[in-house]
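Participant: Sequence isn't available, so here's the structure alone:
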C-alpha cells in the first residue's frame, strides 16, 4: 500500500523523480532525460501511496470513513469498536443483501450506524 523511497529533482529539466527503496543505486537516472545523478549519502526517506490506495480513497469515500472514525474515536471515553462496510440480509440468499451500512461503531456502549458519502 505504501512504498518507501527517495524523491529527487532532475537538475537538467527540473523533473520530479521518485526512486523506490529497492531500486536505489549509487547513481540515479532521470525518467525524462536519462541524465545520471549521484545519490546523496544522507538522504531522507519518504513514503508514497500506491495507485491502488489512491484510487480506493477517491472512489469509495474511504477518506470520509476515516474522518468519521477519527471523530468517533476522539469522542470515546472508555470504549470504542467498529466494523467497516457491512451488508445485512434477512433471507438466506447471501448474494443479495437487504441493506448495507458504511460503518457500525460502538462508542462507550452506544451503537452508532453510519452512512458516509
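Facilitator: That came through, no problem. All figures in this text were calculated on a predicted structure; none of them were measured in a lab. Residues are numbered from 1 along each chain as shown.

Participant: hey, let's count contacts and neighbours off CA atoms from now on
Facilitator: Will do.

Participant: mind listing the helices for the protein?
Facilitator: Assigned by DSSP state H, the chain shows helices spanning 51-59, 62-75.

Participant: Mean neighbour count and distance to residue 107 for these - can I get that in TSV?
Facilitator: Shown next, in TSV, are the helices of the chain (neighbours: other CA atoms under 10 Å; distance: least, CA to CA, whole Å):
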stretch	mean neighbour count	distance to residue 107
helix 51-59	12	25
helix 62-75	15	7
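
Participant: mind checking which of those is nearest residue 27?
Facilitator: Distance to residue 27, taken as CA to CA, is lowest for helix 51-59 among these, at 26.0 Å.

Participant: Next, the angle helix 51-59 makes with the strand ranked longest in the chain.
Facilitator: Under DSSP state E, the strand in the chain containing the largest number of residues is strand 2-9. Using axes from the mean of the first three to the mean of the last three CA atoms, to 10 degrees, the interaxial angle of strand 2-9 with respect to helix 51-59 works out to 100 degrees.

Participant: okay, pairing it with this:
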C-alpha cells in the first residue's frame, strides 16, 4: 500500500501548481479512496487523476444551483400570458406574470386545504 501511495504522490509532484504540503493534504483527505483503488488494483495514475485538485479550485465558492422552475407552456397559454402582460396586472414580462399566477394558485390551494404543508403520520 505504501508503494502505491508513493506512486500517487510522485505523479502529483509532477504538477507544478501543487505544493508538497497540499499533496499530502490531498492524500490524507482521500486515504479511504486510495485504499479502495489499491485493493481494486487500479493504476496509480487513475487514482492521482481522481484526487487532483488545486488549492485555488478547492477554495472556490460553489456556484449556487439554478432554483428556477422551468415550465413548457402551449402557444395558446403564451398568448394569454402576453395579453396579461399588456394589461399590466401581474407583471411586466411573460415570466413575471407566469410566476405571479403560479404563486397565487399555490397560495389559494394551500389556504383552502387542497395542498398540505406536512405529511400526515
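Facilitator: Received the coordinates, thanks. Treat the numbers as computed from the prediction; the structure is a model and nothing was measured.

Participant: What does the superposition give as a TM-score?
Facilitator: Once superposed, chain against chain, the TM-score is 0.18 (TM-score structural alignment, normalised by the length of structure 1); 35 aligned residues with a CA RMSD of 4.1 Å.

Participant: re the thing from before, would you mind putting the helices of structure 1 into CSV with distance to residue 103 of structure 1 alongside?
Facilitator: CSV is the format used below for the helices of structure 1 (distance: least, CA to CA, whole Å):
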stretch, distance to residue 103 of structure 1
helix 51-59, 16
helix 62-75, 8
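
Participant: What residues sit buried inside the longest strand of structure 1?
Facilitator: Of all the residues in strand 2-9 of structure 1, those buried under the rule 16 or more other CA atoms under 10 Å are 5-8.

Participant: For structure 2, which segments count as helices?
Facilitator: With DSSP H as the criterion, structure 2 has helices at 2-13, 20-29, 31-39, 44-51, 55-59, 75-87, 94-112.

Participant: so can I have JSON lines of these showing mean neighbour count?
Facilitator: As requested, those are exported to JSON lines (neighbours: other CA atoms under 10 Å):
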{"stretch": "helix 2-13", "mean neighbour count": "16"}
{"stretch": "helix 20-29", "mean neighbour count": "15"}
{"stretch": "helix 31-39", "mean neighbour count": "15"}
{"stretch": "helix 44-51", "mean neighbour count": "16"}
{"stretch": "helix 55-59", "mean neighbour count": "10"}
{"stretch": "helix 75-87", "mean neighbour count": "14"}
{"stretch": "helix 94-112", "mean neighbour count": "14"}
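
Participant: how close does residue 107 of structure 1 sit to residue 81 of structure 1?
Facilitator: In this view, residue 107 of structure 1 and residue 81 of structure 1 are 7 Å apart by CA to CA, to the nearest Å.

Participant: So between the two, which is more surrounded?
Facilitator: residue 107 (19 against 15; other CA atoms under 10 Å).

Participant: pretty sure that one is in contact with residue 74, am I right?
Facilitator: No. Assessed by CA atoms under 8 Å, residue 107 of structure 1 is found out of contact with residue 74, at 9.9 Å.

Participant: sorry, back to before: of the helices of structure 1, which approaches residue 36 of structure 1 most closely?
Facilitator: For residue 36 of structure 1, the closest of those is helix 51-59, at 26.4 Å, according to CA to CA.

Participant: Now do that closest one against helix 62-75, angle only.
Facilitator: Here helix 51-59 of structure 1 runs at an angle of 80 degrees relative to helix 62-75 (the same axes, to 10 degrees).
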